[in-house]
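A.B. asks: the following block contains a protein sequence and its predicted model.
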Amino acid sequence: MASDLSRRKYLKYTAGSLPMATGLSGCLGSLGSSPIRLGTILPLSSSTLGPIVQDHLAAVEQAVADLNSAGGPLGRTVELTVEKTDGTPEETNAAFDSLVEEGVAGLVGPLTSGNSLSLADRLAEERVMSVSHSATNPKLETAGTAEKTKYFGRTIANDAQQATVMAKILEGERYIDAETAAILYVDNAFGGGLADEIERATSDVETVRIPFDGGKDSYSAEVGALMETDADAVAFVNVPGNNTVIEALGKSEYDGQAVLSTGYLTGDIPDYMDGMYSASVAEANTTGEVTLRQKLRDIEPLRAYTLQGYDALFLQALAIERAGEASGTAISENLRAVSGGRGHTVSVDDFERAANLFEAGREVNYQGASSSVDLNENLEPLNPYIVERVEDGTVRQLELLQESYFEGGQGQ
């Protein structure tokens, strides 16, 4: 087929006539005109997590809109299937069954570490790629692997990083300088995993663990148990969105200091958080972040992990474009190439430019809305973190820890 018009642009400009032009299929190779099916699994029907993930869904849908307005991966429309769950592993696995039946190549989610761990082996079996924007358990570092191909990745850092920062705040002379600390944590895969990492990272602090169940109306017993420990400080670990436990702690007579897991210091800060520290993922403050926040301005301030949700979908589309194939294996094998290296920089809503670069035989390096999202061999990034503290109702940034601080698996 002699033409100097690119195959991608040919598809874009003649999409309306392609269904009738059956003779073009051999000339256009495997591109076709059928939609590329991607999905997301989110606990939208959960009373606790539903309000949070509405923002995440908006970001994923924005990524789809940006892709399709640019012609779509391989010149094909992205169709997003949204699976709503109550947040349990049972419903998450049922949602995954539905996505497999739909023929999705990749998905965004699951939200939590527990659900991601429950799905990991099945991802590898079905050869479906999952990129979570919020699951942080360290066990996911090697999860979802079959025949040396990893079908689970994430755009949020491994909790080993967060634990390093929380430990720094607990034992550092510049901060709390505690001798004893209680770890008050939600009793699930996320909370238990992060509590384990905090204990490993605190070499100079004696720790005691106090687990709690989510969804209770009162946590007076847990706060009472904390006060009985007479600990100098408390490391508080929970999924942001439900402030019942931290409110009970903040309004109690406990006179030690507290460090919060990430995601709590957004929006209006309640008075009971005054004096509390946080290990917070640093915002990218890049063109991509500014662009996405502008697109999502109707829902500002954005909830934790929203920016990561956009990156999780957009990266998969870039991987499909680079591979020339819409499959879970193709996504996995191309994610690192599009997220890092020495390629030409692309960012939020830059898909058409990326596709043109690929067509010219060049590489791209996606600089995301949430961070640079440079994925390692385990398909997860290192993120910069900020030590923050609430002072008189204002969040004050005390120290920025760049990605290099965490290289080698521990803080320096």
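C.D. replies: Sure thing, it's come through. What you see is a predicted model; the values in this text were computed from it and never measured. Residues are numbered from 1 along each chain as shown.

A.B. asks: from here on, contacts and neighbour counts on C-alpha atoms
C.D. replies: OK.

A.B. asks: quick one: Gly408 from Glu380, how far?
C.D. replies: Distance of Gly408 to Glu380, computed by C-alpha to C-alpha, to the nearest Å: 14 Å.

A.B. asks: neighbour count: these two, which is higher?
C.D. replies: Shown here are Gly408 and Glu380; by other C-alpha atoms under 10 Å, Glu380 has more neighbours (23 against 8).

A.B. asks: so the more buried one is in which element?
C.D. replies: Assigned by DSSP states H and E, Glu380 falls within no helix or strand.

A.B. asks: isn't it right up against Tyr151?
C.D. replies: No. Counting by C-alpha atoms under 8 Å, Tyr151 is not a contact partner of Glu380; they are 11.7 Å apart.

A.B. asks: give the contact list for Glu79.
C.D. replies: Contacts for Glu79 were tallied using C-alpha atoms under 8 Å, 6 or more residues apart in numbering; they are Pro35, Ile36, Arg37, Leu38, Val64.

A.B. asks: structure B:
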Amino acid sequence: MNTYVSRRGYLRLASTLPATGALAGCLGGRLGRSPIQLGAVLPLSVDGFLGTVAEHHQRAVEQAVADVNRAGGPLGREIELMVEDTELNPKRARKALQTLSDAGAIGFVGPVVTDISMVLADELPKKDMFAVSPSSTHPALASAGMSGGTKFFGRTAANDIQQALVMAKVLNSDHYVGADTVATLYVDNSFGKGLADTIESNVSGDVVASVPFPTDRETYSMQVAEIVNSGADAVAFASEPGNTTVLERLTESSYGGEYVLSEGLIPTEIPPHLDGMYSASVAATNTTGAIELRQKLRDIAPLAPYTQHAYDGLFLMALAIHQAGTATATAISDNLVSVSGGRGQTVSVDDFERATTLLDAGRDVNYQGASSSVDLNANLEPLNAYLIGQVDGATIAELELLRASFFEGRMD
């Protein structure tokens, strides 16, 4: 009887067998089941909200590793996880990257913030290492980490162009704000500036003020005064979750315009000063996978923003390795699009054993993540559906769903 084994399945089978006999010679090297080194690069020593984000990301990545290893691991090999602290310091981030490289890591989840991702992206090809960021969203990262036709940087969070286009739609449309004049108020870093620039280039009204603000202050009198004096019909507010003191100060002022908020700024318990504000956010996917991950991490609920994206990043790298039949950074890059989307069989959180069974049989898989469908494009970033929402007392009213097709042809 002839038994069919796909080429991918053959390579995976070979990687789990002893390095003896003709098979070892045929494949040109010693075979074995040595662990695959992957990492996480997170700002673990930072205090406050971002420190909590880092802790939750670490837990999510550890959970993904546990789920993958319990299912036998990619290519029948365990993943060994190394977690490195960036301290939000470029020098420390480069040291973390070197530590991972010295240990033989081929990929990692991170960085968390755009500024650190910008620092490390160009280093990745030199280290032959792949990074998948769960939360760095700057448009410039769409082309980051490219060398010799291989992209060594991907992300499971959407490109900021998407939320900028949604915010601009809210500002432009008479159905929502219909602003003739617009001000932007944004956190003074690469993320905030990039988002504000994209919003400003897509609004139909006149931009009458563009105001950056620093972090970690209690008073923002100069920034608030500039917005008030602009007389703008609406303000587009761009900041990271947890960094909203200036927004609260603006609502305490005489400013009477409308507000449109970037993603992740509305907490579970909504404070009164946010009432009536519009928001742009990735359409939540209350799928079985999302529910299962929340259950696995229920001791740290509610999960910090982008925690689900961290789980998805590690799981996708493991799937890409298994599909490729080899554990390299290039293999991850070349296979991420295939395992994240397309017409394959749907797999999700903690489905690694089912996924590898399908892949070994020559079938394609389509990972539907905890964060979203995570259908990655050629830039190794997702194109997600977005929701326009508006705070209504203690809840957020969902006003309009913008499907992924809304953004096609608008992302350049």
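C.D. replies: Alright, I've got the coordinates. All values reported here derive from a predicted model rather than from experimental measurement.

A.B. asks: quick one on the thing from earlier: ranking the contacts of Glu79 of structure 1 by neighbours, who comes first?
C.D. replies: Counting by other C-alpha under 10 Å, Leu38 has the largest number of neighbours within the contacts of Glu79 of structure 1, with 27 neighbours.

A.B. asks: that one: which element?
C.D. replies: Assigned by DSSP H and E, Leu38 of structure 1 falls within strand 36-42.

A.B. asks: which elements pack onto the very next helix or strand once past that strand?
C.D. replies: Taking DSSP H and E as the definition, the helix or strand that follows strand 36-42 of structure 1 towards the C-terminus is helix 50-69. In terms of contacts (3 or more C-alpha pairs under 8 Å, 6 or more residues apart in numbering; DSSP states H and E), helix 50-69 of structure 1 is packed against strand 78-84, helix 306-323.

A.B. asks: go again using 7 Å as the cut-off
C.D. replies: Counting contacts by 3 or more C-alpha pairs under 7 Å, 6 or more residues apart in numbering; DSSP states H and E, the secondary-structure elements packed against helix 50-69 of structure 1 are helix 306-323.

A.B. asks: quick check: angle from the helix or strand just after the helix it packs on to helix 306-323?
C.D. replies: Toward the C-terminal end, the helix or strand that comes next after helix 306-323 of structure 1 (DSSP H and E) is helix 328-339. Using axes from the mean of the first three to the mean of the last three C-alpha atoms, to 10 degrees, the inter-axis angle of helix 328-339 of structure 1 relative to helix 306-323 is 110 degrees.

A.B. asks: from the chain's centroid, how far away is helix 328-339 of structure 1?
C.D. replies: Here the centre of mass of C-alpha atoms in helix 328-339 of structure 1, compared against the chain's by C-alpha atoms, centre = their mean, to the nearest Å, lies 17 Å away.

A.B. asks: before we move on, back to that, what's the closest of the contacts of Glu79 of structure 1 to Tyr385 of structure 1?
C.D. replies: The shortest approach to Tyr385 of structure 1 among these belongs to Val64, at 28.4 Å (C-alpha to C-alpha).

A.B. asks: before we move on, the earlier item: from the contacts of Glu79 of structure 1, pick the one nearest Ser113 of structure 1.
C.D. replies: For those, the residue nearest Ser113 of structure 1 by C-alpha to C-alpha is Leu38; the value is 20.7 Å.

A.B. asks: please enumerate the helices of the stretch 151-300 of structure 2.
C.D. replies: 160-172, 190-200, 221-230, 245-251, 288-296 (DSSP state H, counting those that start in this stretch).

A.B. asks: ok, which of those comes nearest Ala142 of structure 2?
C.D. replies: Of all the helices of the stretch 151-300 of structure 2, it is helix 160-172 that lies closest to Ala142 of structure 2, at 10.0 Å by C-alpha to C-alpha.

A.B. asks: what's the average distance of the closest one to structure 1?
C.D. replies: Superposing on structure 1 places helix 160-172 of structure 2 at an average distance of 0.8 Å from its equivalents, by mean C-alpha distance after the TM-score superposition for structure 1.
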